[in-house]
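Student: Below is the structure, and that's it, no one-letter string:
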């Protein structure tokens, strides 16, 4: 997961952080609730790499 990119898309976070154990729809719910910090670029939802690292370390509260 750690690479030179600054952002991951929601599907990458779902597969790498949550090992695909949660649905894509639930990822969108977590973003909407503010439990995963994200930015929107057009129709794409991007997660900062440091937020993905936080999710790995702490999980979703």
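Tutor: Happy to help now that I have it. This is a predicted model, so every value here is computed, not measured.
Student: For the rest of this, base every contact and every neighbour count on C-alpha atoms.
Tutor: Will do.
Student: Break down the protein into its strands, ranges please.
Tutor: In the chain, the strands defined using DSSP state E lie at 7-9, 39-41, 44-48.
Student: Throw the ones you listed into CSV and include distance to residue 33 and mean neighbour count, thanks.
Tutor: CSV is the format used below for those (distance: least, CA to CA, whole Å; neighbours: other CA atoms under 10 Å):
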stretch, distance to residue 33, mean neighbour count
strand 7-9, 17, 18
strand 39-41, 13, 10
strand 44-48, 14, 17
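Student: try this one next to it:
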């Protein structure tokens, strides 16, 4: 496996821990799951990424598929 192969995954989980989970305490497992789902929606829909030209992943995909068609 090439060095850095897991970098995007590791970066996502680092962001999840530092931006979301460190600031909350959960009374139930369902509450924790909902928090992760909320963060996924934010991460993919609104959070800009420098490697994508400061676009969210959804914006990047929309542009990619629009240009590919």
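Tutor: Thanks, I have the structure now. It should be emphasised that the depicted structure is a prediction, and the values quoted were computed from it without experimental measurement.
Student: Quantitatively, what TM-score do the chains reach?
Tutor: In this superposition the chains share a TM-score of 0.33, using TM-score structural alignment, normalised by the length of the first structure; 34 aligned residues with a CA RMSD of 3.4 Å.
Student: So which of the strands of the first structure is nearest residue 28 of the first structure?
Tutor: strand 44-48 (8.9 Å; CA to CA).
Student: Run through the neighbouring helices and strands of the closest one.
Tutor: strand 7-9, helix 10-16, strand 39-41 (3 or more CA pairs under 8 Å, 6 or more residues apart in numbering; DSSP states H and E).
Student: picking that back up, any chance of the strands of the first structure in a markdown table with distance to residue 57 of the first structure as columns?
Tutor: Below are the strands of the first structure laid out as a markdown table (distance: least, CA to CA, whole Å):
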| stretch | distance to residue 57 of the first structure |
| --- | --- |
| strand 7-9 | 17 |
| strand 39-41 | 21 |
| strand 44-48 | 15 |
